[in-house]
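K.L.:
Sequence first, predicted model second:
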Amino acid sequence: MNIFKQLVKSIYSPKDIALFRFQGIGKTILYVFLLTLISILPSIIYLSTALTTGIDSARTIISKELPDFSIKKGQLTADTLVPVTSNQDNFTIILDPTGTISDTDVENEGNAFALLKDEFVLAAGGQSNIYPYAMLQGLNFSKEDLLNFIDTIAGNRGIIIPLLSLFIYLVSSASSFVEVSVLAIIGLVLKNLLGRKLTYRQLWRMAAYSETLPTLFFTIMAAIKTSVPNSFMINWLVVIIVLYLAINEIPKPKKKITE
């Protein structure tokens, strides 16, 4: 069965997920990479769109509407006592040295770029990427530096977008493998509760395919820019239920008849 047929089967068939425990580990790893790619497609598309259409709007807003500011020693300071928010062409820029606005607030804005007290946030399509200033040791940044940086991005967007997409993909892939590994550990508990004989390697394969349904669901929600409350808990609840059903499809070991 090819990997795309497995994708379809894994949406609705715990029985097929159970059968996938016998396949090679290489194919399962490839499947995790495929799921990760699917899951980040909305983010990459929205990021590309926001970067392409938002550069001109951002330059206009920053130069004309934002007060002078600077980032030193991991903190934002600005000539304002309240958060400043400006919107142009469906792109929002936020400057908040007060700590009032959170990254969730930025995410709810849709396409937005925010300089917050301790971090900057880039949001696109209901999802956000957060970068603390502390990550950049010795960062000294001003309004004029930001304008120059925007001009640089505008001239190199054909290189920047693929590099950002690759970075997002690699980070997301690492996160996916960690999630599958943790789910497989949970599977060890489930298989003991259900009285099934399975190894961790088999459970890891099954865990990878159990991720299919919630991954596709949240990808669709991201594509239509719909935020799902408690998405973290819902994701884990669904994958655990799917893995439980898959383990339950495996026949119990036959009991030895003693004379």
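P.N.:
Happy to help now that I have it. None of the values given here were measured: they were computed from a predicted structure. Residues are numbered from 1 along each chain as shown.
K.L.:
all contacts plus neighbour counts: C-alpha atoms, from now on.
P.N.:
OK.
K.L.:
quick one: buried residues of stretch 140-147?
P.N.:
The neighbour-count check on stretch 140-147 (16 or more other CA atoms under 10 Å) flags Ser142, Lys143, Leu146, Leu147 as buried.
K.L.:
Now flag whichever of those is closest to Ser13.
P.N.:
Comparing these against Ser13 with CA to CA places Leu146 closest, at 51.1 Å.
K.L.:
Tell me where the stretch 101-250 of the chain has helices.
P.N.:
Using DSSP state H, counting those that start in this stretch, the helices of the stretch 101-250 of the chain run over 103-107, 143-155, 157-194, 200-210, 212-223, 231-248.
K.L.:
out of those, which comes closest to Ser57?
P.N.:
Of all the helices of the stretch 101-250 of the chain, helix 143-155 comes closest under CA to CA, at 10.6 Å.
K.L.:
quick one on the thing from earlier: what's the closest of the helices of the stretch 101-250 of the chain to Leu76?
P.N.:
helix 143-155 (11.1 Å).
K.L.:
And the contacts of the closest one?
P.N.:
With CA atoms under 8 Å, 6 or more residues apart in numbering as the test, helix 143-155 has contacts from Thr52, Ile55, Arg59, Ile62, Ser63, Asp68, Phe69, Ser70, Ile160.
K.L.:
what do you get for stretch 1-8?
P.N.:
Contacts of stretch 1-8 (CA under 8 Å, 6+ apart): Lys27, Tyr31, Tyr209, Thr212.
K.L.:
Which of these has the largest number of neighbours?
P.N.:
Tallying neighbours with other CA atoms under 10 Å puts Tyr209 at the head of those, with 29 neighbours.
K.L.:
Second structure for comparison follows:
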Amino acid sequence: MNIFIQFYKSLYSPKTIARTRFQKIGKTIAYVFFLAFISSIPAVIIINSYIMENLESVERSLKVDFPDFSIEDGSLVLKEQNNFVETTSDNFHIILDETGDQSDNDLAMQSNVIAFLDDSLVVKVEGNQVFNQSYVYFLDNYTKDDIIDILHQLNNSKWIIIILASLMYFILNSFMKFLAVTFLALFGNILKQPAKKAIKFSQVWTISAYSITITTVFFTIMEFLKTPVQMGVFIGWTVNFIILYLSIKEIPSKKQRKLS
């Protein structure tokens, strides 16, 4: 049975999932990577669109809409009397705040923001903080023109950035999938004892990998639709546990094997 048929049948058949315990572990590992690839697609699309659409507009906005500023000795310095400037460029809210008044709660209200605060640079995308770095760790002082030049270079190299960012996300997502499967397998290993199922931990791990198929597909679709799921973690793990339990239940018990 190829990986696509297994994927399809794992969406509805605990009996098919139970049968996967006989396959080689290498095929199961490939299947987990396959699930990680599928679930990475919405985020990769978002990463690509934001890089493609916003790098150039942020560069243009800094050049046109903001006064001269610099980052000197770990602090933001504005060259004009106005020590707080903000504007919106396409999807991004851009802030220069020398006052230090901008709080975490203020930034939490912004979905997409680039904030040059008094002592750090903060970048948020789709409400998630992706970068927060104190100026103290910057290797040099930077002027407004230096930052615009960096953005220009990034804009010229955006395809490389897109590939690297997508690859890094896929690797991280794969790690999280393997972690989830292993955690679920530990639960399944406990579950097999009272159920008297004669299966090894490696077989439970294989079954666990296919048991997360439904939740992977569901949450991937929700991400495509940009629809948040209330109590998503609880719902996801509950479904995973139920599918794993039903799959293990399909395996003949030790007593049934002796009778046969």
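P.N.:
Structure's in. What do you need? Everything quoted here is computed from the prediction, not taken from an experiment.
K.L.:
before we move on, the earlier item: from the buried residues of stretch 140-147 of the first structure, which single one is nearest Val84 of the first structure?
P.N.:
Nearest to Val84 of the first structure, judged by CA to CA, of those is Lys143 at 14.0 Å.
K.L.:
Can I get the helices of the stretch 101-250 of the first structure in TSV including distance to Leu81 of the first structure?
P.N.:
As requested, the helices of the stretch 101-250 of the first structure are exported to TSV (distance: least, CA to CA, whole Å):
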stretch	distance to Leu81 of the first structure
helix 103-107	19
helix 143-155	17
helix 157-194	34
helix 200-210	49
helix 212-223	34
helix 231-248	34
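K.L.:
most tightly surrounded among those helices?
P.N.:
helix 200-210 (a mean of 25; mean count of other CA atoms under 10 Å).
K.L.:
Max pairwise distance over the buried residues of stretch 140-147 of the first structure: which two?
P.N.:
Largest pairwise distance in these, by CA to CA, is 8.8 Å, between Ser142 and Leu147.
K.L.:
Trace Leu163 of the first structure over to the second structure, please.
P.N.:
Counting by TM-score structural alignment, Leu163 of the first structure lines up with Leu164 in the second structure.
K.L.:
Could you tell me how far stretch 77-89 of the second structure lies from the centre of the chain?
P.N.:
Here the centre of stretch 77-89 of the second structure is set off from its chain's centre by 33 Å, with CA atoms, centre = their mean, to the nearest Å.
K.L.:
Pull the residues that contact stretch 126-134 of the first structure.
P.N.:
43, 73-75, 103, 106-111, 118-123, 139, 222, 225-227.
K.L.:
swap in stretch 213-222 of the second structure?
P.N.:
The contact list for stretch 213-222 of the second structure, computed with CA under 8 Å, 6+ apart, reads 7, 10-11, 35, 38-42, 228-229, 236, 239-240.
K.L.:
Closest one to Lys196 of the second structure out of those, please.
P.N.:
Asn240 (20.6 Å).
K.L.:
Now do the closest one against Thr215 of the second structure, distance only.
P.N.:
7 Å (CA to CA, to the nearest Å).
K.L.:
One more: Ser39 of the second structure?
P.N.:
10 Å.
K.L.:
Please apply the same query to Phe22 of the second structure.
P.N.:
In terms of CA to CA, Phe22 of the second structure sits 23 Å off from Thr215 of the second structure.
K.L.:
same thing with Gln193 of the second structure?
P.N.:
Relative to Thr215 of the second structure, and taking CA to CA, Gln193 of the second structure is found at 26 Å.
K.L.:
one step back: which member of the contacts of stretch 213-222 of the second structure is positioned nearest Phe84 of the second structure?
P.N.:
Closest to Phe84 of the second structure, out of all of these and judged by CA to CA, is Pro228, at 33.5 Å.
K.L.:
Skipping its backbone neighbours, what lies nearest that closest one in space?
P.N.:
Met222 (6.9 Å; CA to CA, 6 or more residues apart in numbering).
K.L.:
same check, this time on Arg196 of the first structure
P.N.:
Lys252 (5.4 Å).
K.L.:
same check, this time on Asn173 of the second structure
P.N.:
Ala36 (5.9 Å).
K.L.:
Mind giving me the packing neighbours of the helix or strand hosting the one you found?
P.N.:
Applying DSSP states H and E as the criterion places Ala36 of the second structure in helix 25-65. Helices and strands touching helix 25-65 of the second structure, by 3 or more CA pairs under 8 Å, 6 or more residues apart in numbering; DSSP states H and E, are strand 84-89, helix 144-156, helix 158-195, helix 201-211, helix 213-224.
K.L.:
Nearest to Thr16 of the second structure among those would be which one?
P.N.:
helix 201-211 (9.3 Å).
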